[in-house]
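Trainee: what follows is a predicted protein model with its sequence.
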Amino acid sequence: MLQRYGGKSRLSCKMMAEEWMFTATWFNRHFLREQLTAGREIVLVGKWDQRRMQLTVSESEFPDQGAWRSGTLQPVYSIGGKVTQTWMRKTMTQALEQYGDMIPEIIPHELIKQYHFLPRKQAIATIHQPQDTHEGQLGRERMVYEELFLFQLKMQAFRALNRGRMDGIVHTVDNKTVREFVHRLPFELTDAQKKVELEILHDMRSPYCMNRLLQGDVGSGKTVIAAIALYASVRSGFQGALMVPTEILAEQHMRSLERMFEPFGITVGLLTGSVNGRKRKDLLASLQMGMTDVVVGTHALIQEDVFFRQLGLVVTDEQHRFGVNQRGVLRRKGYNPDVLTMTATPIPRTLAITAFGDMDVSTLSERPKGRIPITTYWVKHNMMDRVLGFISREVEQGRQAYLICPLIEESEKLDVQNAIDLHIQMQQSFPAYRVGLLHGRMTPAEKEEVMRSFYDNEVQLLVSTTVVEVGVDVPNATLMVIMDADRFGLSQLHQLRGRVGRGKHASFCVLIADPKSEIGQERMNVMTETEDGFEVSRRDLDLRGPGDFFGTKQSGLPEFRLADMVSDFAVLEQAREDAAELVSESSFWTSPAYTLLREYLQKEQIFQGDLVD
């Protein structure tokens, strides 16, 4: 059936694949109508809809036209524009025939022998032109390993080189001094916190620069670990700096550190964009003279006129919110200070090692004792009246609530709740209370003002987009309502849920969604089944894959051509071990057998001294 509309066309045809009948649909391929004759063999590639038994075709070929050898495996390339699959296959065949013998072997011979890998030339050929599925799999195994091995080689070589040449600060604090600080805390450290504390202190006492990632679920106690590290740095005669993404978060951390450090006479300063005039000049002078021990701030910390007397430790919180250059500038404010990077996005350890391959990874895997679990509900849109009643009960008890929307304004394309409309609706539903609005189009100053009003309980209900995902700690906020929750990824939902449950009162998360897909339903089920961020991230990976999970803009995770971060876990770990062992051998740096690998590292600028960050 051929339909035309507005200069475009839609062609649909019933197909049989073995005993299964389905519908194949082409867009703007009306010329195929005459070629689709009964009984003719066709090869289709496209997006499959199981519920409708429909394939939206992106590529189609007829074997009887000679482009496809019937009964054999053929590669399907990612192409665009005027490039066709036929042209691409012919070009790759010619390239392999003309240049195949020139493909050099780069993996060490002992590893090829150990894992029974195909030679590189043969592996590349079988990926493009496999005789059967088994041969294609052998080729892929070899090239996946090579891809992961070369990446890990870069990371391990960088670590080896910088461990040897980047002399760091030796912090001399003893265990007794640290224990005095820990014993004065109003709570007991968890076993995970104790383990991470020992890892960090071991690094700080070594003559090499610490470069460690501390990852932990929301509310797992990362700030306390940062405080212990900063305390150890000050007690060793150095200064510490903590950089966070927002002013209100900086103020929150400063107040927390002041409470912990006050009994020990440690001074804490605050440097943000709002600190100016005489106050700023006094703080800068105090930092330069060493009279301020610890400074908490935003990107204002990396301005040119900020100098430290002796910076010993740099801590960055929510590291993905800062660019590589910003973190590098703060690091250069001292002479090779130790660096501790914190993130509240739980990542399975293997992926963390890959995403932050030049860093040691510490993980806080348990929640502090006494923290009240967050109860999560999933309801449909037709239960909104009950949700409003729930909000009313919490607010009447003096609590506060978040309401999260996926959009700022109404969209013609998406039928989902938007923040501006919901803000009006909440003002009408709760005229006795103040309702705030927060979204990404507001200026930083406007966002800070809204969050400060919410923090001070001048605003009881905060309608927001996901800009509140990583935000200030509001202990009085006990209810998180997420509209159209199936529009969000699992990890994002978990981060949003983590905005509540910070105080002494029972907290709740309400997911409002009518999922149209199995994935949407599965997300809702996962959120109501577990509060464990690492389990949520694992399920999120299973559902979405690593590309969507990390988000290419903020993660720094490499985009591999063949390797899959979920299914190739074991290969990744093995490649890391092999690369680490190889660079630890002196022969790697001198033997002619490894010349190609050293040239690869040279090309990747590993010897330039820039941090792989």
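Mentor: Nice, thanks for sending it over.
Trainee: please make it C-alpha for all contacts and neighbour counts, starting now.
Mentor: Fine.
Trainee: mind listing what the closest residue to residue 477 other than its chain neighbours touches?
Mentor: Excluding the flanking residues, the one nearest residue 477 by C-alpha to C-alpha, 6 or more residues apart in numbering is residue 400, at 4.4 Å. Taking C-alpha atoms under 8 Å, 6 or more residues apart in numbering, we find residue 400 in contact with 394, 457, 460-461, 476-479.
Trainee: wait, is residue 423 part of a helix?
Mentor: Yes - under DSSP: H, G, I helix; E, B strand; the rest coil, residue 423 falls within a helix.
Trainee: wait, it touches residue 437, no?
Mentor: Yes - using C-alpha atoms under 8 Å as the test, residue 423 is close enough to residue 437 to be in contact (6.5 Å).
Trainee: overlap in contacts of these two?
Mentor: Taking C-alpha under 8 Å, 6+ apart as the criterion, residue 423 and residue 437 both touch residue 463.
Trainee: would you mind measuring from residue 150 to residue 29?
Mentor: Here residue 150 is placed at a distance of 43 Å from residue 29 (C-alpha to C-alpha, to the nearest Å).
Trainee: mind checking which of those two has more residues around it?
Mentor: residue 150 (19 against 14; other C-alpha atoms under 10 Å).
Trainee: for the stretch 451-600 of the chain, what spans make up the strands?
Mentor: 461-464, 477-483, 507-512 (DSSP state E, counting those that start in this stretch).
Trainee: look up how far residue 498 lies from residue 375.
Mentor: In terms of C-alpha to C-alpha, residue 375 sits 11 Å off from residue 498.
Trainee: another one to put next to it:
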Amino acid sequence: MNQKLLEPVTVIKGIGQETAEALKEMKIFTVKDLLEYFPYRYEDYRLRDLADVQHEEKVTVEGKVHSEPSLVYYGRKRSRLTIRLLIGRYLISCVFFNQPYLKKNIAMNETITVTGKWDKHRQTLTATEVHIGSKAHNQDFEPVYSVKGEVTVKGIRRFIKLAFSQFFQEIEESIPEHFIQKYKLLNKQTALRALHFPENETDVKQARRRFVYEEFLLFQLKMQALRKFEREHSSGISQNYKIDQVKAFIKDLPFPLTQAQKRVVNEIMVDLKSPYRMNRLLQGDVGSGKTVVAAIALFASVSAGYQGALMVPTEILAEQHAESLHSMLQVHGIRCTLLTSSVKGKRRKEILQLLADGEIDVLIGTHALIQDEVHFRNLGLVITDEQHRFGVEQRRVLREKGESPDVLFMTATPIPRTLAITVFGEMDVSIIDEMPAGRKSIETYWAKHDMLDRILGFIEKELTKGRQAYVICPLIEESEKLDVQNAIDVHSMLTHYFHGRYAVGLMHGRLPSEEKDQVMKEFSLNEVQLLVSTTVVEVGVNVPNATMMVIYDAERFGLSQLHQLRGRVGRGEHQSYCILLADPKSEVGKERMKIMTETNDGFELSEKDLELRGPGDFFGKKQSGLPEFKLADMVHDYRALETAREDAAQLIHSSVFWDSPEYEQLRIHLQLTGVLEGEKLD
């Protein structure tokens, strides 16, 4: 790294202390910061033929003034100046708001250059900028920078120009030459010049392409290095499971594994056997068979002489997992036990003692598993379901219950591959992207609110067959901000409608957890036929008899959440249905409803969701795992992200990377980001 570029901006002639203080607000401290302060868009001042310009598009035109300017005042300091402008074969109106002084400046038959918004229907240009005379040739493409405080866009352009004229030669290449050749990238000096002073659109595209790859490569190098050091410095356990027993266990399952399940099981088995600690994320759509994979992994670990733990977010989910694991593992002599906060007194003491003595092989439970009193004799495998529901701290405490046990995180939230390799870059990611044979896909319909009577008839038809239904609402109580049907109102309406025929339950986030569990239990046992709920039913609950779901105000949910909710039905042998009750106003809202009716594939939906909403909304704004990139966009540049990840992984695992002068800049970057703290760089 050239030290001159790391000097404060005050070394640039023309930038004093006052300007430096103003630039600090924009996080510009050094010459390098200023050179790499990128524009967020460009003003396009190229002259265009109006025939090619879209309605309401911004355009720059040059024409002859064809009428005397007409000035009208309306209200204090508000005016409208109109002229007729002849541009080639077009005679258009040109309007200037609140610029009355132009009346003196614009003369008949004079040539002027105007930039503004084009109204195709009215043949009118609403001007934002005007230049008396023909267009100046040096300003086809102008960069626009985001600015703060005292600094103006013109000012920042000037400062960058100063930095360039004095320090251009000091800019060093940071990407190894063979990558520049391989991907036909611009070198750093050319790319920086093209971003700040482009001559055309191609310049910008090529420069952006180079910096997107660089940003991703540097980020992925950091992730891959962390992963490498984490693996090498974590004394994991090598679990020598009995392969024949594992094969026999798989053979005894009541159904064959899908190809995707086989692939994922193999990946997990390799991890268990390796001396490094497993740190794997298992993604699988609702109903793809993650529990079976978990059962095989637990079986293998127990056969190697270790104990296993499965932690889930809610009691009812813990009970359901305990039931299904018990039925698969018990016949093979594996002792499974459930531990939740409901297990108290003598029974609790007994379980804790058996666990410490190694008499329990697999413990299933909620965060009760991470209480201080819980001691395992020999914990080898920790599985966390719906891992994003637990804090990092909770997951760490469970991991520390053993001597570096292998860790498997499971989630039914389909995270787009792009985000998974970015946010969970230090984990290995396994994906079950195939559904078990014979599983019926859920029929999804989009209906408007005025069709409610027909929908109620449809629900009743299902209930008369002995089935059950969910009705999901976005909010609990009236909100003045959002005009949304709420759970309490809908519950009253449905109780009245089905009075005496069917029992209607109500569940929402403000109920105490005992009451929530009670309502869910009644629904599971078919004592309640219709459950009105907010999104708290999103995770995990398994009621195979529920075949119908109605989602009120569906446009208020993202695609991934709608898909998660829909996955509550379709868990049994009967055909299931999901009705989206929505009247979206925006095009994006309509697009969401359309996509939901067209596909049941969670990964396809999550990719679409990412395109429509962006990564910030996907995890919620405060998700700290999302890196900030200056130019790169994880959604639109995902191919570059994948390429950079592969390149980074190869580099980190090759000995040449750690020795060759060609990679010195990249090694310095890793040192500066703290990844190589304490690491010897030979």
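Mentor: Cool, got the structure. Since we're looking at a predicted model, the values are computed, not measured.
Trainee: so residue 375 and residue 498 of the first structure - more neighbours on which side?
Mentor: residue 498 (23 against 18).
Trainee: trace that one over to the second structure, please.
Mentor: Residue pairing (TM-score structural alignment): residue 498 of the first structure is matched to residue 567 of the second structure.
Trainee: so who does that match touch?
Mentor: Contacts for residue 567 of the second structure (C-alpha under 8 Å, 6+ apart) come out as 286-287.
Trainee: can you tell me the SS state at residue 308 of the second structure?
Mentor: The three-state label given to residue 308 of the second structure by three-state DSSP is strand.
Trainee: quick check: which element contains residue 180 of the first structure?
Mentor: Following DSSP states H and E, the helix or strand that holds residue 180 of the first structure is helix 175-183.
Trainee: returning to that earlier point: export the contacts of residue 400 of the first structure as a markdown table, with columns for neighbour count and distance to residue 191 of the first structure.
Mentor: Converted to a markdown table, the contacts of residue 400 of the first structure look like this (neighbours: other C-alpha atoms under 10 Å; distance: C-alpha to C-alpha, whole Å):
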| residue | neighbour count | distance to residue 191 of the first structure |
| --- | --- | --- |
| 394 | 17 | 34 |
| 457 | 17 | 35 |
| 460 | 23 | 37 |
| 461 | 26 | 37 |
| 476 | 22 | 28 |
| 477 | 29 | 28 |
| 478 | 25 | 27 |
| 479 | 28 | 29 |
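Trainee: checking those residues against the second structure: which ones persist?
Mentor: Retained in the second structure: 394, 457, 460-461, 476-479, out of the contacts of residue 400 of the first structure (criterion both residues aligned by TM-score structural alignment, their matches' C-alpha atoms under 8 Å).
Trainee: before we move on, back to that, the helix holding residue 180 of the first structure maps to which residues in the second structure?
Mentor: Counting by TM-score structural alignment, helix 175-183 of the first structure corresponds to 243-251 in the second structure.
Trainee: on average, how far is the matching stretch from the matching bit in the first structure?
Mentor: Taking mean C-alpha distance after the TM-score superposition for the first structure, the mean distance separating stretch 243-251 of the second structure from the aligned residues in the first structure is 1.6 Å.
Trainee: cool, and stretch 317-328 of the second structure?
Mentor: Per aligned residue, stretch 317-328 of the second structure averages 1.0 Å (mean C-alpha distance after the TM-score superposition for the first structure).
Trainee: what span of the first structure is that stretch aligned with?
Mentor: Taking TM-score structural alignment, stretch 317-328 of the second structure hits residues 249-260 over in the first structure.
Trainee: next one: stretch 185-192 of the second structure to chain centre, how far?
Mentor: 30 Å (C-alpha atoms, centre = their mean, to the nearest Å).
Trainee: what's the match of helix 175-183 of the first structure in contact with?
Mentor: Here stretch 243-251 of the second structure has contacts from 296, 299-300, 303, 332, using C-alpha under 8 Å, 6+ apart.
Trainee: quick one, which of these are buried?
Mentor: Buried members of the contacts of stretch 243-251 of the second structure, scored by 16 or more other C-alpha atoms under 10 Å, are 296, 299-300, 303.
Trainee: list the contacts for residue 254 of the second structure?
Mentor: By C-alpha under 8 Å, 6+ apart, residue 254 of the second structure has no neighbours at all.
Trainee: show me where the stretch 101-250 of the first structure has its strands.
Mentor: 211-216, 239-243.
Trainee: which of those strands sits closest to residue 553 of the first structure?
Mentor: With C-alpha to C-alpha as the criterion, residue 553 of the first structure lies closest to strand 211-216 of those, at 18.7 Å.
Trainee: for that closest one, which helices and strands make contact with it?
Mentor: If contacts are counted by 3 or more C-alpha pairs under 8 Å, 6 or more residues apart in numbering; DSSP states H and E, strand 211-216 of the first structure sits against helix 222-235, strand 338-343, strand 360-364.
Trainee: of all these, which one is nearest residue 587 of the first structure?
Mentor: Between those, strand 360-364 lies closest to residue 587 of the first structure; by C-alpha to C-alpha that is 25.1 Å.
Trainee: how far away is residue 349 of the second structure from residue 201 of the second structure?
Mentor: 71 Å.
Trainee: likewise for residue 533 of the second structure?
Mentor: Counting by C-alpha to C-alpha - residue 533 of the second structure and residue 201 of the second structure are separated by 52 Å.
Trainee: looking at those two, which one has more neighbours?
Mentor: With neighbours defined as other C-alpha under 10 Å, residue 533 of the second structure and residue 201 compare such that residue 533 has more, 26 against 14.
Trainee: how about the more buried one, what's its partner in the first structure?
Mentor: Under TM-score structural alignment, residue 533 of the second structure pairs with residue 464 in the first structure.
Trainee: what sits against its match?
Mentor: With the criterion set at C-alpha under 8 Å, 6+ apart, residue 464 of the first structure makes contact with 402-405, 419, 437-439.
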